[in-house]
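Peer 1: Next input, structure requested:
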Amino acid sequence: MENLLRRYARLVISAQLKLMEGDTLSINTESSTIQFARLLAKEATLTTRQTVMIVEINHGKVVQAYPIDPAEKEIFRPPVRMVVMCHLIDLDSKPYLSDFDLNQAKDEVTVLSQFGMLSEPVFLDRRIAVPWANIPYPGYNWAAQLLGKHASDEEMWNLFSALYRLENDWASSFWEEQGMMLEYRKQRLNALGESKLVLEGDGWSLSADQAKQTLWAGGRAKLSNNRSFVPILPMQSIHASVDSASAEGSFIASRPFQVLGREVVGARFTIKDGKVVAFHADQGEDALAAFFAVDEGAKTVSEISIADNDTMESRYLGKSVHPHFAKELTTSVVLGGFSIDVLTTQMDDEDVDASKLCRSLVRLEIPVGDSHLSLKLTNANGDEQLVMYEGIYTETGGV
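Peer 2: Have a look, this model is predicted:
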């Protein structure tokens, strides 16, 4: 176990945060993940040769903060280069399946936050300008959602190791190549310009216009000084925001997903003028109704996220149970708030409104990817590109 955790820590350091000598790392952690925080901090000092600060938090409040110093005395340490941040996520802190009162859940921001359903805050003047990452740590409750209630610790760690490619020492190389591949996909799709997206599955079709002055985003992130980092692992998806009034058609969820403590199975949606006008589910329909009652924007199609349907994530995560992995397991249609990383020249709220982006308090990723899925883009010049065929991103170009 210790070797596996050390390998995970080194993956975070080398592939995700890309720590350098002189960086000062700050680790936010709950008490349940404090031991891994200490391991990560000690490993980080070997690279940065600077003090790492561990900040223990409880329900958003700081409990204590203490430093982990490198072996070198302060006089021999390198100059400080840059602040780097990460947040450890205890995957068991989410309530998963529960009997929360749906009316209470939809009306209380703290409960919505517990379920991981809040949208990103749109603070255009306070965008994070340092490398950062969310680092999940597995637990029994998370594993039980996917492997059954009798899942063992060994099965849990086998699952987590497979998702992060921790079985050997080549994980960093794998994710570096993955980041380059997603970068290529973004560049290629952004070169088309703002496009009309047509997503088609088995018996359904959904079209939408890409929001103006936005780009395809996801995968690796890059600062203004060209320093790159990976906010979330595993990374399989890239996404585009859509004009909040443009979506038309219907779509069907390809696998179960959780909403406010309920499992939703067999969900189907009808979309008109960008919003859900009708929906049905074989199970969990009341949870969807509660989600849509949060605010009017919750019914809006805000984003299309694409990820191959033949990946380790798609095979091992048979249903969407935690928001950290929701966009990475397969292609999804997103309802509610938009992702702020798609923005380009927007400087204020008027610019955001001009791009017709949905600003709902909440958001929900609904998996639609399977072996029948296709996605076609058509730009303003009429140039068409088949982006996905039979659930797999295609490099072939035209249609």
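Peer 1: From here on, just use CA atoms for contacts and neighbour counts.
Peer 2: Will do.
Peer 1: check contacts around the closest residue to residue 273 other than its chain neighbours.
Peer 2: Nearest non-adjacent residue to residue 273, counting by CA to CA, 6 or more residues apart in numbering: residue 245, 4.9 Å away. Going by CA atoms under 8 Å, 6 or more residues apart in numbering, residue 245 touches 273-275, 300, 356.
Peer 1: To check against the first, give me the structure of this:
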Amino acid sequence: MQKENLQKLAKLAVRIGVNIQKDQNLVVNSPIECSEFARALAEEAYKAGARDVSINYSDEKFSKIRYTHADLDVFKEVPDWFVAKQNDAVEKGSALISVYADDPDLLKDVDPEKIKTASAAIQSATEAYHMAMMNNECRWCVVSVPTVGWAAKVFPGVEPETAVDMLWESIFKATRADQDDPIAAWHQFNKSFEDKTRFLNHSQFVKFIYKNSLGTDIEVGMPENHIWAGGSEKAADGVEFFPNIPTEEVFSAPHKDKVNGTLVSSHPLVYNGQLIDNFSLTFKDGKVVSYQAETGEEALKNLIEASEGSNYLGEISFVPYHSPISDMDTLFYNTLFDENASCHFALGAAYPTCVKDGSSMSVDELKEAGLNYSTTHVDFMVGTEDLSITGIQADGTQVPIFVNGDWAI
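Peer 2: Below is the predicted model:
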């Protein structure tokens, strides 16, 4: 059954995720531990009519060896071939699937300065590639499958093989890959986003007020002509795709300069292989002016200082507390899953598609419209069972959006 569901998940990522088209190339980015799934993606892509498939394997255990032994200066350099390979994929209209399955504890003892330096260098060198994805110039999808290290973190004290099986079961359930016809289930599920996005886009709230007992107390202003999205999206070529499998969120972009107050995390965050937990961020006129973390404060500092705009918000996202993933009552230590169990924000880049005509705007025009620009985009979770979100209309009318953690509209 596990092998059958693995094939279903691969088919979902290819047919629903990137919606591969006949004679289109597919690029798969995968940890080497997930090679079986990467090969399943390739097989499904060829069956769907892909012209060719290439797989880029990464090895986080080797990365730890390199971080441990190489000099700091090494991490300031990004090979030309690495950048050229990514840009070539976009230029040729390839679809892109990324398998995200980091071990949350693997790099906890690594010098954070090396990780910060490497991250900044890669973000700068691959700016064009990542902005193409942010602007949906190509179809892309993020999906996760278990590794031993990740499974051990999610299910501590369990035999490794059992932990991996348990994580597979959770992933299959969250992605609907355990259903008889997962593709039909996803098409039906996609309709659930329509009423929420229609209401929010019509209302054009000027700001939202968040409050909960953890200490979140913030006002988040919105740009004019902002756009809410959820479920499937359309790429520049007009073809529908799902960027995330799974997904439960409805999201937009806040006005970068109109955020004031404090956000307190409700879930841990794994950033560049390092755990950040029990943290808070305080904003004034959009900018992070103070922060603290019980665990991983240096990693949080590195995130906030990662690049231009990484100390401003780029995404606002609504996810009900009682969502299918949240109801599993499992802390995944994986943003793809945890962000779909909780209302969240992102530090860094805003999606250009979150403002009217944003896809055709220059960077300066996007900034003028109120959207944040950055080479960083990192989601963090703030949703709780008692979270309230109130929408404020232009005339001052207050409309409950979330009450006790769930939709009120």
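Peer 1: List the TM-score for the superposed pair.
Peer 2: Comparison of the two superposed chains (TM-score structural alignment, normalised by the length of structure 1) gives a TM-score of 0.80, and 369 aligned residues with a CA RMSD of 3.3 Å.
Peer 1: just to revisit the earlier point, ok, the contacts of residue 245 of structure 1 vs residue 174 of structure 1, which is closest?
Peer 2: Each of the contacts of residue 245 of structure 1 was checked against residue 174 of structure 1 using CA to CA; the closest is residue 300, at 35.7 Å.
Peer 1: Walking through structure 2, point out its helices one by one.
Peer 2: Under the criterion DSSP state H, structure 2 contains helices at 2-12, 35-47, 60-69, 80-91, 112-125, 127-134, 148-154, 160-175, 182-190, 194-203, 297-304, 335-338, 363-368.
Peer 1: would TSV of the ones you listed with mean neighbour count be doable?
Peer 2: TSV is the format used below for the helices of structure 2 (neighbours: other CA atoms under 10 Å):
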stretch	mean neighbour count
helix 2-12	20
helix 35-47	19
helix 60-69	14
helix 80-91	14
helix 112-125	19
helix 127-134	18
helix 148-154	21
helix 160-175	19
helix 182-190	15
helix 194-203	14
helix 297-304	20
helix 335-338	22
helix 363-368	14
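Peer 1: Once you drop chain neighbours, what's closest to the aligned partner of residue 228 of structure 2 in structure 1?
Peer 2: In structure 1, the residue paired with residue 228 of structure 2 according to TM-score structural alignment is residue 216. Spatial nearest neighbour of residue 216 of structure 1, chain neighbours left out: residue 240 (4.7 Å); criterion: CA to CA, 6+ apart.
Peer 1: Just give me the match in structure 2 for that neighbour.
Peer 2: Using TM-score structural alignment, the partner of residue 240 of structure 1 in structure 2 is residue 252.
Peer 1: what residues are up against the residue mapped onto residue 386 of structure 1 from structure 2?
Peer 2: Counting by TM-score structural alignment, residue 386 of structure 1 corresponds to residue 400 in structure 2. Residues near residue 400 of structure 2 by CA under 8 Å, 6+ apart: 388-391, 408-409.
Peer 1: Quick one: those as TSV, columns for neighbour count and distance to residue 346 of structure 2 too.
Peer 2: Formatted as TSV, the contacts of residue 400 of structure 2 follow (neighbours: other CA atoms under 10 Å; distance: CA to CA, whole Å):
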residue	neighbour count	distance to residue 346 of structure 2
388	24	19
389	24	17
390	20	19
391	24	19
408	14	23
409	12	24
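Peer 1: which of those still touch in structure 1?
Peer 2: Retained in structure 1 (both residues aligned by TM-score structural alignment, their matches' CA atoms under 8 Å) from the contacts of residue 400 of structure 2: 388-391, 408.
Peer 1: Could you export these as TSV, including distance to residue 317 of structure 2?
Peer 2: Formatted as TSV, those follow (distance: CA to CA, whole Å):
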residue	distance to residue 317 of structure 2
388	14
389	11
390	14
391	13
408	15
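Peer 1: So which of the residues you listed is the closest to residue 56 of structure 2?
Peer 2: So of those, ranked by how close each gets to residue 56 of structure 2 (CA to CA), first place is residue 389, at 41.4 Å.
Peer 1: List the contacts of the closest one.
Peer 2: By CA under 8 Å, 6+ apart, the neighbours of residue 389 of structure 2 are 208-211, 400-403.
Peer 1: number of nearby residues for the residue lying closest to residue 8 of structure 1 once chain neighbours are set aside?
Peer 2: Residue nearest to residue 8 of structure 1 in three dimensions, not counting chain neighbours: residue 166, with 6.8 Å by CA to CA, 6+ apart. A count of nearby residues for residue 166 of structure 1, using other CA atoms under 10 Å, gives 19.
Peer 1: circling back to that earlier point, please tell me I have it right and the residue nearest to residue 216 of structure 1 contacts residue 343.
Peer 2: No. Judged on CA atoms under 8 Å, residue 240 of structure 1 makes no contact with residue 343 at a distance of 10.0 Å.
Peer 1: what touches both of these two?
Peer 2: In contact with both residue 240 of structure 1 and residue 343: 214-215, using CA under 8 Å, 6+ apart.
Peer 1: Look at those two and report which has more neighbours.
Peer 2: Neighbours per residue (other CA under 10 Å) separate residue 240 of structure 1 from residue 343, with residue 240 holding more: 26 against 22.
Peer 1: hmm, back to that, can you put the contacts of residue 245 of structure 1 in JSON lines and add neighbour count and distance to residue 139 of structure 1?
Peer 2: Output for the contacts of residue 245 of structure 1, formatted as JSON lines (neighbours: other CA under 10 Å; distance: CA to CA, whole Å):
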{"residue": "273", "neighbour count": "16", "distance to residue 139 of structure 1": "41"}
{"residue": "274", "neighbour count": "25", "distance to residue 139 of structure 1": "38"}
{"residue": "275", "neighbour count": "24", "distance to residue 139 of structure 1": "36"}
{"residue": "300", "neighbour count": "32", "distance to residue 139 of structure 1": "33"}
{"residue": "356", "neighbour count": "19", "distance to residue 139 of structure 1": "39"}
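Peer 1: and those residues as JSON lines, adding distance to residue 286 of structure 1?
Peer 2: Formatted as JSON lines, those follow (distance: CA to CA, whole Å):
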{"residue": "273", "distance to residue 286 of structure 1": "23"}
{"residue": "274", "distance to residue 286 of structure 1": "22"}
{"residue": "275", "distance to residue 286 of structure 1": "18"}
{"residue": "300", "distance to residue 286 of structure 1": "18"}
{"residue": "356", "distance to residue 286 of structure 1": "29"}
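Peer 1: which one of those sits closest to residue 147 of structure 1?
Peer 2: Nearest to residue 147 of structure 1 among these: residue 300, at 32.7 Å, using CA to CA.
Peer 1: Map that closest one onto structure 2.
Peer 2: When structure 2 is aligned by TM-score structural alignment, the residue opposite residue 300 of structure 1 is residue 312.
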